[in-house]
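here's a sequence, model it:
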Amino acid sequence: MGLLLSGVLVWQASNAAFVGVTSNANNSWSAGTVNLTNDSGGTPMFHVTQMVPGQSGSRCIEITSASSVPVDVKFYTDVTALPVDDIRPYIDITVEDGTGGTFASCAGFTPSGGTEFTGTLQNLTTTRTTYANGLGPWALDGTPPDKLSFRISWQFHADAPPVAQAGSTPNVAFIWEAQS
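Sure thing, here's the model as predicted:
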């Protein structure tokens, strides 16, 4: 009888008369997006033929981020196989970031203050080859559309040696990459 009574007391103590429950339903997660485009329409910024010493030019491009999260944008290059008569050492390149200016025209381009790169095309294409060693970063806050403008200028050395005649460069890709 004592054993039965103690079993009932233990059962009653572990089966409470009052109960309270709460829950938090419908939890979910979704990833942000990172997206960059430019206004070139797939047209190369430069396709210069028959250059002569001292010749120069520049083009602008507008990069637009539709990223939904903050990102850092960097600029770097990629080249195809080098030609035998490579003239990259004789082409000076300047890369500036700023506002205004588009692929159609640099009218309205305003530099942000500092030049991001000045040197030869050879130096640019051998030192700025990945996101890790690219120019920048430019921080964007993830509120689309975030826009960056760049002006890239070039000049064929006025004192390019005769061996540069009929020379060429490899195809150079200018790459802007965003990472969050």
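
hey, let's count contacts and neighbours off CA atoms from now on
OK.

let me know the next secondary structure element after the longest helix anywhere in the chain.
In terms of residue count, the longest helix belonging to the chain (DSSP state H) is helix 2-14. Downstream of helix 2-14, the next assigned helix or strand under DSSP states H and E is strand 36-38.

now for that following strand, which elements pack on it?
Packing partners of strand 36-38 (3 or more C-alpha pairs under 8 Å, 6 or more residues apart in numbering; DSSP states H and E): strand 56-65, strand 172-179.

let me know which of those is the nearest to Leu82.
strand 172-179 (10.1 Å; C-alpha to C-alpha).

what's the burial count for Asn26?
Other residues near Asn26 come to 5 when the count uses other C-alpha atoms under 10 Å.

ok, so what distance separates it from Gly20?
Distance of Asn26 to Gly20, given as C-alpha to C-alpha, to the nearest Å: 20 Å.

next one: Arg88
76 Å.

now show me the structure for the sequence below, then we'll compare the two:
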Amino acid sequence: MQDAHPRSGRSAKVVAAAVVVGLIGSGALVWQASSAAFTASTDNANNSWTSGSVTLTDNDFGGANFNETNLKPGDTGTKCILVTYNGSVASSVTLYSNTPTGTLGQYLDLDVSVGSGSTCASPGTQTQIFGDVNTVPDNSSDTLDNFAAAHTDWGTGAGTWTPSTAGTAKPYTFTYTLGGGDAAQGLSATGVQFTWEAQSS
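All right, here's what the predicted structure looks like:
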């Protein structure tokens, strides 16, 4: 069936021209929209986090510093133990112990000092952190039992060493003297563990 109103050649040309103009116009709008804003960016790449550590070792090789038997009044002994800090952050180190098993601890005068040097062979200047200048147990402040009662954890620990560099070492010197006379016969103080603890500051 033929169109009852066939388009003239002129009207067809007008329609075609309108389509072309429309396409050109929409393209211009897209170009204008895409070119209407400047852009820029910056970034901060490769962020990361690691935690530090606190680590202590000593040179006791798993053994006790003291294993004394058949002591008599006036017997004395001195031992040094070297404690080394291998952490990566600044810390505070204190010394404490548990309560001895047995009752001889009340008759053992105890002195503990920290050296300014870095080895037991060359401890440097000694700073006393527990005890007094004499070797007579006074049974109120300077015995093994007194140490255990006064220094029970990091917060109440003796001494304040503040290492910040791995490999820093301190010599701790322990000196005991047995007193008590006849009252100290046949007694013992066993199971004593001296503990150094570091907490980051």
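
rewinding a little: out of the helices and strands packed on strand 36-38 of the first structure, the one nearest Gly134 of the first structure is which?
Per C-alpha to C-alpha, nearest to Gly134 of the first structure of these: strand 172-179, 8.9 Å.

in the first structure, what range does stretch 150-159 of the second structure match?
The aligned range for stretch 150-159 of the second structure in the first structure is 127-136, by TM-score structural alignment.

could you tell me the end-to-end distance of the matching stretch?
End-to-end for stretch 127-136 of the first structure, by C-alpha to C-alpha: 13 Å.

now it: buried residues?
Buried residues in stretch 127-136 of the first structure, counted by 16 or more other C-alpha atoms under 10 Å: Arg128, Thr129, Thr130, Tyr131, Gly134, Leu135, Gly136.

contacts for it, please.
Contacts with stretch 127-136 of the first structure, where a contact means C-alpha atoms under 8 Å, 6 or more residues apart in numbering, come from Val73, Lys74, Phe75, Tyr76, Thr77, Asp78, Glu116, Phe117, Glu177.

returning to that earlier point: between Arg88 and Gly20 of the first structure, which is the more surrounded one?
Neighbour totals were compared for Arg88 of the first structure and Gly20, and Arg88 leads with 21 against 4 (other C-alpha under 10 Å).

now do the helices in the second structure.
Per DSSP H, the second structure carries helices over the ranges 9-34, 144-150.

most tightly packed of those helices?
Comparing the helices of the second structure by mean neighbour count (mean count of other C-alpha atoms under 10 Å), helix 144-150 ranks first with a mean of 21.

how far apart are that helix and its match in the first structure?
Superposed on the first structure, helix 144-150 of the second structure shows a mean distance to its aligned partners of 0.7 Å (mean C-alpha distance after the TM-score superposition for the first structure).

to which residue of the first structure is Gly62 of the second structure aligned?
Aligned partner of Gly62 of the second structure by TM-score structural alignment: Gly42.

what about that match, distance to Leu4 of the first structure?
87 Å.

also Gln122 of the first structure?
93 Å.

then Ser40 of the first structure?
87 Å.

ok, now Ser67 of the first structure?
For Ser67 of the first structure, the distance to Leu4 of the first structure (C-alpha to C-alpha) stands at 69 Å.

if we can go back for a sec, buried subset of the contacts of stretch 127-136 of the first structure, written for PyMOL?
PyMOL command restricting the contacts of stretch 127-136 of the first structure to the buried ones, with burial defined by 16+ other C-alpha under 10 Å:
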select buried, resi 73+74+75+76+77+78+117+177
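
a markdown table for the contacts of stretch 127-136 of the first structure, including distance to Thr49 of the first structure?
Formatted as a markdown table, the contacts of stretch 127-136 of the first structure follow (distance: C-alpha to C-alpha, whole Å):
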| residue | distance to Thr49 of the first structure |
| --- | --- |
| Val73 | 31 |
| Lys74 | 29 |
| Phe75 | 25 |
| Tyr76 | 24 |
| Thr77 | 21 |
| Asp78 | 20 |
| Glu116 | 26 |
| Phe117 | 24 |
| Glu177 | 29 |
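
which one of the contacts of stretch 127-136 of the first structure is nearest Gly167 of the first structure?
Looking across the contacts of stretch 127-136 of the first structure and measuring by C-alpha to C-alpha, the closest to Gly167 of the first structure is Asp78, at 19.3 Å.

correct me, but Thr160 of the second structure touches Ser91?
No. If you go by C-alpha atoms under 8 Å, Thr160 of the second structure and Ser91 don't touch, sitting 9.8 Å apart.

report the contact partners of Gly115 of the second structure.
Contacts of Gly115 of the second structure (C-alpha under 8 Å, 6+ apart): Pro123, Gly124, Thr125, Gln126, Thr127, Lys170, Pro171, Tyr172, Thr173.

just the buried ones from these?
Buried members of those, counted by 16+ other C-alpha under 10 Å: Pro123, Lys170, Pro171, Tyr172, Thr173.

residue in the first structure paired with Phe174 of the second structure?
Alignment note: Phe174 of the second structure maps to Ile152 in the first structure; criterion TM-score structural alignment.
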